[in-house]
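1. got a sequence here, can you model it:
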Amino acid sequence: MSSSPLSPSAPGRLPLLRPPDPHGHAKVSFVELFFDLVFVFAVTQLSHTLIGHFSLAGVLQTGFLMLAVWWVWIFTSWVTNWLDPERLPVRLCLFAIMLAGLLMSAALPQAFGERALMFAGSFAAIQVGRTLFFLWAVRGAERPMVRNFQRIGAWLSATAVLWIAGALHEPLRVPLWLAALAIEYVGPSAGFFVPGLGRSTTSDWNVSGGHLAERCALFVIIALGESLLVTGATFAAEPLTPIGVLAFLVSFAGSLVMWWLYFDTTNDFASGRIARSDDPGRLARLAYTYLHLPIVAGIIVNAAADEFVLAHPSGHTDLRTAVCLLGGVGLYAIGVGLFKRAVVGRWPWSHGLAALLLAAAGPFVHDWPAVATSAFACAVLAALAAWERASRAACLVPDSAAGETEPSIGP
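-> This next block holds a predicted model:
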């Protein structure tokens, strides 16, 4: 792995950087897990917003807000990859972000309405404040480290103006916020280029790959937990009927299969790949910063589908239920496939086939009971997970570089 001033093992490590880890996998601390609790609430808010405002405008707004929530979380995870959460100043910074994140999450259902300033102000304060804290934490460090976050600070300060301006001017809110979020998402791919400061390269972002992989896996767990919460809460509120029990069991099975596909066929292999990569920053930027988005989005959309199915399990599958069931599971399958493509280097065609099967069922599911549509989507995902598991077991090959075996995922 290439050396970088950001590496915990770099000579002259600053006091607030993580200490060297002999296993090359920085530990996920309890304070990071505590920090994630705010985003449990955020994911709950997003799924409930989607359920309560399922229209074209509501879906687009919820998708936009999900992108914003993910961006706050993943940026913070990058920073705690380098800074030591066991140090008091870093903990205090995380607690401040938690408070702002709680305000941001509380504002989500009315983010485009009366709580626009609360949402945008909290979001901008987190993005800019966290960057300023990092610059303070690494003061006196080697120039590349400081330059990286000076560039990030310039980009996020510019978008903060757009966020606040959009909150204050309702007629311009949507275009200004779209511009702000687009700029932030383009930033990492553009190396946060700033005239006079140049651009960052992925070799500058030397991360603990295992730590970042574990953090993203924990966010997937958060999203799956919300799916189970929706299933349990909706089932508890509905009359106890045989078909209701069946719908509950199918929804629960769907969450299990989502867990199976990600954690049993993908996560461990991907974690090993990034931990041994010569350029972990490139893989972390693509596979974890960008490509986990459709994975998390698919789970949130499927949670909304579980609510719709459990509320009306025996009726015909209406449009919103079909879109959330087939679209959510399809988005998840595509997301995991893209993630595998990033870490393996080739597209697993089985994921594309699963998405096509789900799409092909779209014109027919209106005549099916909602529970049957849910069972079909669950069966497609279960078949995909079983196929990938069998393929993984059949493709174990020696990895001379790692001195161990690792699978070549996908058929």
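
2. alpha carbons only for contacts and neighbour counts from here, please
-> OK.

3. in this structure, which spans are strands?
-> Here the chain has its strands, by DSSP state E, at 396-399, 404-407.

4. can you say which of these is packed in most?
-> Ranked by mean neighbour count, those are led by strand 404-407 with a mean of 16 (mean count of other CA atoms under 10 Å).

5. of all the strands of the chain, which one is nearest residue 330?
-> Ranking the strands of the chain by proximity to residue 330 (CA to CA) places strand 404-407 first, at 24.3 Å.

6. one more, for comparison:
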Amino acid sequence: MNDGEGKRVSWVELYLDLIFVLAVGELAHLIVDEPEMRSVWIALGLFFTLWWTWIGFSVLYNRFGVDKAPQRLLFLAGSVPTGVAAVAIAPASTGDVTVFALSLAATRVVLAIANGWGGAWREVLRGRITIAYGISIALFVVSIWVPEPLRYVLWALAIAQESGALLHEDRKATRRMRETRSFKELVPANPQEAIDSHHFAERFGLFLIILLGEVVVEAGQAAANAHVDSFDGWGALVAAMILAAALWWLYFDAAAEVNLKVLELSGGSPTMARAIFAVGHMLPSFSLLLVASGVGLLLEEDPPRIAYWLPCIAIGMYLLSTRVFMVTTNRAGRAARLVLLVAIFQLGRLHETLSPHPYLWLLAALAVTCAALAWRTGDRQEDEDVAAYIGRE
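-> Have a look, this model is predicted:
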């Protein structure tokens, strides 16, 4: 994804990602251990808070990172409360949020210090971000004594105001871009606010790799726990691996490059970075988490009904949210893709007619088909994808 231009992902960022691997695994286990819709909604809420915590570190290094000892120490310090928050997911899912909320508050203390380090808080941008994290710290701490559901409203307010400080959304500029179909409307006037396109695209690509890895991990663990010793069982494991590979192809063959190009054309606009990465990648990321949970359940000895619905709905959401699957200049092709997409969302109805292992093969086959349909070739198709993106924003 990176051809040598722009900032590269640092080693300390990759180490911090290991902590989020732990969090992703805990969220997947939450759904697998209690396979019901309530668990899915709880996982989504917890994922949302952890997602923006991760984005805080990504934006910090993207704009101000120099990969020197003081900043490395701050990132490593931030990994400690983040890791505690990951382990605290289980009690938080049952309503005991004290450790989880305090850990998120402590993480934001580190982020506030890192953004305001060395008097940088006096600058307009870094001062705005530091203040926003200070407000978030207070809201997360206070939420410990606030009953549900108001507690989660405080969390949402904390994230909303800090995300606005990190990546402000200029609605007027976005409207002008749609009218003129020119990304120049979004170029930030202050160069300090600009996002390094290559680094940002690479960070989110690496996070999707983590989530795709969770699909493989859940499949492997479920197969091992079920003591696979038949051709059918090993075949289902292979199907799960093929499914993960097809989902990888759907993003990295086309969507990743289109997203990078759009952000580059906007001059690293924080508004565009927020739209296509910080917000735009949240749904496909959570979709992969649901795919991992569904695959893990399907490989168990007696999977529940929800095991059929989770992966098909998640694959449908992934196709919609990554956009490239529906991008085509052929009307008949678009109609056929729409029909296929609707059919994927309905596959859960097959729980009464298909056993889990053949169902996994069906999911894998459809994912491969979608990847083949979305396969783009040449710069002309990429330009069409970008034009379609502008039209859909």
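
7. that older thread, closest to residue 76 of the first structure out of the strands of the first structure?
-> strand 404-407 (30.1 Å).

8. same for the closest one, what does it pack against?
-> Other helices and strands packing on strand 404-407 of the first structure, by 3 or more CA pairs under 8 Å, 6 or more residues apart in numbering; DSSP states H and E, are strand 396-399.

9. surely residue 72 of the first structure touches residue 125?
-> No - look at residue 72 of the first structure against residue 125 with CA atoms under 8 Å: they stay out of range, at 10.5 Å.

10. quick check: end-to-end length of stretch 246-265 of the second structure?
-> The first and last residues of stretch 246-265 of the second structure sit 28 Å apart, counting by CA to CA, to the nearest Å.

11. which residues are in contact with it?
-> Residues external to stretch 246-265 of the second structure that are found in contact with it (CA atoms under 8 Å, 6 or more residues apart in numbering): 1, 183-184, 197-198, 201, 205, 209, 212, 269, 272-273, 276, 319, 322-325, 364, 367-368, 370-371, 374-376, 382, 385-386.

12. mind listing what's buried along that stretch?
-> By 16 or more other CA atoms under 10 Å, the buried positions in stretch 246-265 of the second structure come out as 246-251, 253-265.

13. let's see which of these end up in helices.
-> Mapping these onto helices (DSSP state H) picks out 246-250, 256-265.

14. residue 167 of the second structure: which of the residues you listed is nearest?
-> Taking those together and measuring to residue 167 of the second structure by CA to CA, the closest member is residue 263, at 13.2 Å.

15. what is the aligned counterpart of the closest one in the first structure?
-> With TM-score structural alignment as the criterion, residue 263 of the second structure lines up with residue 274 in the first structure.

16. and the aligned partner of residue 309 of the first structure in the second structure, how many residues sit next to it?
-> In the second structure, the residue paired with residue 309 of the first structure is residue 298, using TM-score structural alignment. Counted with other CA atoms under 10 Å, residues neighbouring residue 298 of the second structure total 27.

17. do the same with the one 4 residues further on
-> Residues within reach of residue 302 of the second structure, counting by other CA under 10 Å, total 11.

18. how close does the spatially closest residue to residue 326 of the first structure that is not a sequence neighbour get to residue 297 of the first structure?
-> Nearest residue to residue 326 of the first structure, sequence neighbours excluded (CA to CA, 6 or more residues apart in numbering): residue 358, at 5.5 Å. Counting by CA to CA, the gap from residue 358 of the first structure to residue 297 of the first structure is 17 Å.

19. now residue 288 of the first structure: how far from residue 281 of the first structure?
-> The spacing between residue 288 of the first structure and residue 281 of the first structure, counted by CA to CA, is 10 Å.

20. and for residue 72 of the first structure?
-> With the distance defined as CA to CA, residue 72 of the first structure ends up 18 Å from residue 281 of the first structure.

21. repeat that for residue 373 of the first structure.
-> Taking CA to CA as the measure, residue 373 of the first structure falls 41 Å from residue 281 of the first structure.

22. for residue 80 of the first structure, see how far away residue 101 of the first structure is.
-> Applying CA to CA to residue 101 of the first structure and residue 80 of the first structure gives a distance of 16 Å.
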